[in-house]
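>>> the following comprises the amino acid sequence and a computationally predicted model.
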Amino acid sequence: MSEERRLQILRAIVQDYVSTSEPVGSKALLERHQLGVSAATVRNDMAVLEDEGLISAPHTSAGRVPTDAGYRLFVDRLSQVKPLSRGEKAAIREFLEHSVDLDDVVDRTAKLLASITQQVAVMQYPSLSRSSVRHIELVPLTSHRLMVVLIVSSGRVEQRVLEVSEDLLTSEGETLVADLRTRLNAESSGRLLSEAAHGLDGLAEEFAEDDRATVRAVVQVLTDAMAEQREERLVLAGTANLARTGGDVVHLAPVLDALEQHVVLLRLLSTVNVDAADAVAVRIGAENPYEGLHSTSMVTTSYGTGAVAGLGVLGPTRMDYPSTMAAVRAVARYVSEILDQ
């Protein structure tokens, strides 16, 4: 019972400190929360919490603030993540549904997440290596020019144009294009790009000898597109929000330096646990492997079918964790729905 009561007091201290940014004393706890115990009991429990390293005194006042360990226990013991309101969910969906292409989706998502949480939003572009083939389209442009279109699950669209020797506008050419389109999608749709590329080996041998040169050219273009290595990219939004945190981020320069080093953020996003649906990872203070981020917390998750990339927010450890976790999870879910359309 005493352990549960101390957890209740810790929860109250975290909530009050996040709300007021002022150290929390026993008198304030009794006034703001229905704890059902005496002032002496609250003081004793706070002393135990301090001995356990869950709260600390920033100076000689009677107030206490949560430590990184205290925030961690608070997050781990959350019975449920605070849900967003129906209006908030509708606003997210409407804002993201107006996106015109993948770049716009990423840009809108980062700005939206920064606006909702008032933190720095970080969003990774969908990783091509973890994407699968959604559809392959072949479009004759002229009698001897063919556009090959690769559409992947992440929302990316790759286009290549190649010259072929056959006349694509004749009845025989149209039949070849239709048959090849059907076979390409039968072999590739729903498969990871690396698997799809391997599955196209030998496809040309299944066509008439006169058509094999064209088929090989198309397969080569698709294989190159599927195997092409791309530089991982990030989009940041809301960096100015760090300036509004007051003294919460003790050393601002190292944090800004870390934000400029995208490789650091990519590494953090890549280690999100994607095994569970809607998994949200929270790194608090020194749990961040990069020393420059030790005065911050990161709340991240993955998005897209097969968890193709990550997104999240970075802010001070004095963060509204339930609301931030809910926002990150909800935005990721809507982005996934849009990319899967």
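Received it, and whenever you're ready, just let me know what you need.

>>> from here on, just use CA atoms for contacts and neighbour counts.
Fine.

>>> give me the neighbour count for residue 239.
Look at residue 239: counted by other C-alpha atoms under 10 Å, it has 18 neighbours.

>>> mind listing the strands for the stretch 201-341 of the chain?
For the stretch 201-341 of the chain, the strands defined by DSSP state E, counting those that start in this stretch occupy 234-237, 281-284, 296-303, 309-316.

>>> ok, structure two:
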Amino acid sequence: MSTAGEVAVNAEERRFAVLQAIVADYVSTQEPVASRTIVERHNLGVSSATVRNDMAVLEEDGLIAQPHTSAGRIPTDKGYRLFVDRIADVKPLSSAERRAVQTFLDGAVDLDDVLRRSVRLLAQLTRQVAVVQYPTLTRSTVRHVEIVSLTPARVMLVLITDSGRVDQRVVDLGDVVSDDDIAAVRGHLNAALVGHRLAAASAAVAELPDKVPGELREVVITLSTVLIETLVEHPEERIVLGGTANLTRNVADFPGSLRQVLEALEEQVVVLKLLAAAQDPGLVTVRIGEENEVEDLRGASVVSIGYGAGTVLGGMGVLGPTRMDYPGTIAAVHAVARYVGDILSGR
């Protein structure tokens, strides 16, 4: 004999099944979903009258809405949020899809190529806009410092991080410096910086002029100043964006203006803010509609993740309408991030 509590739980689960059905059908058809359609397409084992009652409760709870006078309903931002929060098992990519991802990314020749390929791949897999942030210098570790002589008094200073990022600056030394002295300075810089996090490297660089022979001090001061000012304290944030044309396929999905969304995506600061929540490798963050801080993107959803093996090097994700295939998008973002993390960590 069922207790009142069991009946309440069963009714709640059934209503969630109705919500799932509405989300699935609306994502695939872009049409409001009627109770009759749910009964025909989804084996819920209940009558149309029961489904109509469940839809009335879901609407009262703000999980679905009636866009016009038709009998159909569509999910609200709140409904999508409940759906996403209760995705217990995200369907993983198939083995063929995983092989294709790995093969495509393994063919990359350097960091720039890895990130360009990642964006292209994410945009193709999700059919949304994809964005990948370059590894942030503050989270990286110095792998090598190189000094290349361009003229007797001018050098190129190259900083290579463990994430494969390469930053370079041309530096005028103000005086002629011999190859032997350049080699000695290179040795001192590498001894002070290699293996250190850039976030804490400025202190080591600042102390270096006092630790080198007198004849190298001026050169070291000049190079240390460049390192501190341009590479350590003010790391350049860079992003790669791809698939913006995917947004134009369904202009009706954006209740405001698609132009506002596209203009927001052109602002690098805005895009970096979208990825700010992606702090944990392997943990996917989903922001739906009004949950987005950026006003022009409140008709969109953002699925993001941090990439890196153990340490987050940067963020990546996709942006699209709230009418999104969330399980498929989450699976694709998770898989691509994992492969990128493995590649950049040298696994």
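Great, that's in hand. Remember, it's a predicted structure, so these values are computed and weren't measured experimentally.

>>> stretch 105-121 of structure 2: which residues count as buried?
Neighbour-count burial for stretch 105-121 of structure 2 flags 105, 108, 111, 114, 115, 116, 117, 118, 119, 120, 121 (criterion: 16 or more other C-alpha atoms under 10 Å).

>>> before we move on, what about stretch 254-272 of structure 2?
For stretch 254-272 of structure 2, using 16+ other C-alpha under 10 Å, the buried residues are 254, 258, 261, 262, 264, 265, 270, 271, 272.

>>> now do stretch 138-147 of structure 1
138, 140, 145, 146, 147.

>>> what's the farthest-apart pair in those?
By the measure C-alpha to C-alpha, 138 and 145 form the most distant pair in these, at 10.5 Å.

>>> circling back: which among the buried residues of stretch 254-272 of structure 2 gets closest to residue 21 of structure 2?
Distances from residue 21 of structure 2 to the buried residues of stretch 254-272 of structure 2, taken by C-alpha to C-alpha, are shortest for residue 254, at 22.0 Å.

>>> trace that closest one over to structure 1, please.
Aligned counterpart of residue 254 of structure 2 in structure 1: residue 249 (TM-score structural alignment).

>>> give me the number of residues near residue 187 of structure 1?
17.

>>> still on that earlier bit, quick one: which of the buried residues of stretch 105-121 of structure 2 is nearest to residue 210 of structure 2?
residue 111 (35.1 Å).

>>> helices of the stretch 151-300 of structure 1, start to end?
With DSSP state H, counting those that start in this stretch as the criterion, the stretch 151-300 of structure 1 has helices at 171-188, 193-199, 212-227, 252-260, 262-270.

>>> related to what we said a few turns ago, distance to residue 334 of structure 2 and secondary structure added to the buried residues of stretch 105-121 of structure 2, as a markdown table?
Below are those laid out as a markdown table (distance: C-alpha to C-alpha, whole Å; DSSP: H, G, I helix; E, B strand; the rest coil):
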| residue | distance to residue 334 of structure 2 | secondary structure |
| --- | --- | --- |
| 105 | 14 | helix |
| 108 | 19 | coil |
| 111 | 19 | helix |
| 114 | 16 | helix |
| 115 | 15 | helix |
| 116 | 17 | helix |
| 117 | 15 | helix |
| 118 | 12 | helix |
| 119 | 13 | helix |
| 120 | 15 | helix |
| 121 | 12 | helix |
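
>>> closest to residue 290 of structure 2 out of those?
residue 119 (25.2 Å).

>>> that closest one matches what in structure 1?
By TM-score structural alignment, residue 119 of structure 2 lines up with residue 110.

>>> and the longest strand anywhere in structure 1, what does it pack onto?
For structure 1, the strand reaching the highest residue count under DSSP state E is reported as strand 133-142. Contacts defined by 3 or more C-alpha pairs under 8 Å, 6 or more residues apart in numbering; DSSP states H and E place strand 133-142 of structure 1 against strand 145-152, helix 171-188.

>>> would you turn the ones you listed into TSV with distance to residue 200 of structure 1?
TSV is the format used below for these (distance: least, C-alpha to C-alpha, whole Å):
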stretch	distance to residue 200 of structure 1
strand 145-152	14
helix 171-188	7
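
>>> the longest strand of structure 1 vs structure 2, average distance?
Following the fit onto structure 2, the mean deviation recorded for strand 133-142 of structure 1 is 5.0 Å by mean C-alpha distance after the TM-score superposition for structure 1.

>>> what's in contact with that strand?
The contact list for strand 133-142 of structure 1 (C-alpha atoms under 8 Å, 6 or more residues apart in numbering) reads 146-153, 168-169, 177, 181, 184-185, 188-193, 196.

>>> now a ChimeraX select for only the buried ones of the residues you listed.
To isolate the buried members of the contacts of strand 133-142 of structure 1 in ChimeraX, using 16+ other C-alpha under 10 Å:
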select :146,147,148,149,150,151,152,153,168,177,181,184,185,188,189,190,191,192,193,196
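
>>> tell me how many other residues crowd the spatially closest residue to residue 255 of structure 2 that is not a sequence neighbour.
Residue nearest to residue 255 of structure 2 in three dimensions, not counting chain neighbours: residue 299, with 6.5 Å by C-alpha to C-alpha, 6 or more residues apart in numbering. By the criterion of other C-alpha under 10 Å, residue 299 of structure 2 has 23 neighbours.

>>> pretty sure residue 299 of structure 2 contacts residue 291?
No. In this structure, residue 299 of structure 2 is not within contact of residue 291 by C-alpha atoms under 8 Å, at 9.7 Å.

>>> any idea what residue 264 of structure 1 aligns with in structure 2?
Structural alignment (TM-score structural alignment) places residue 264 of structure 1 against residue 270 in structure 2.
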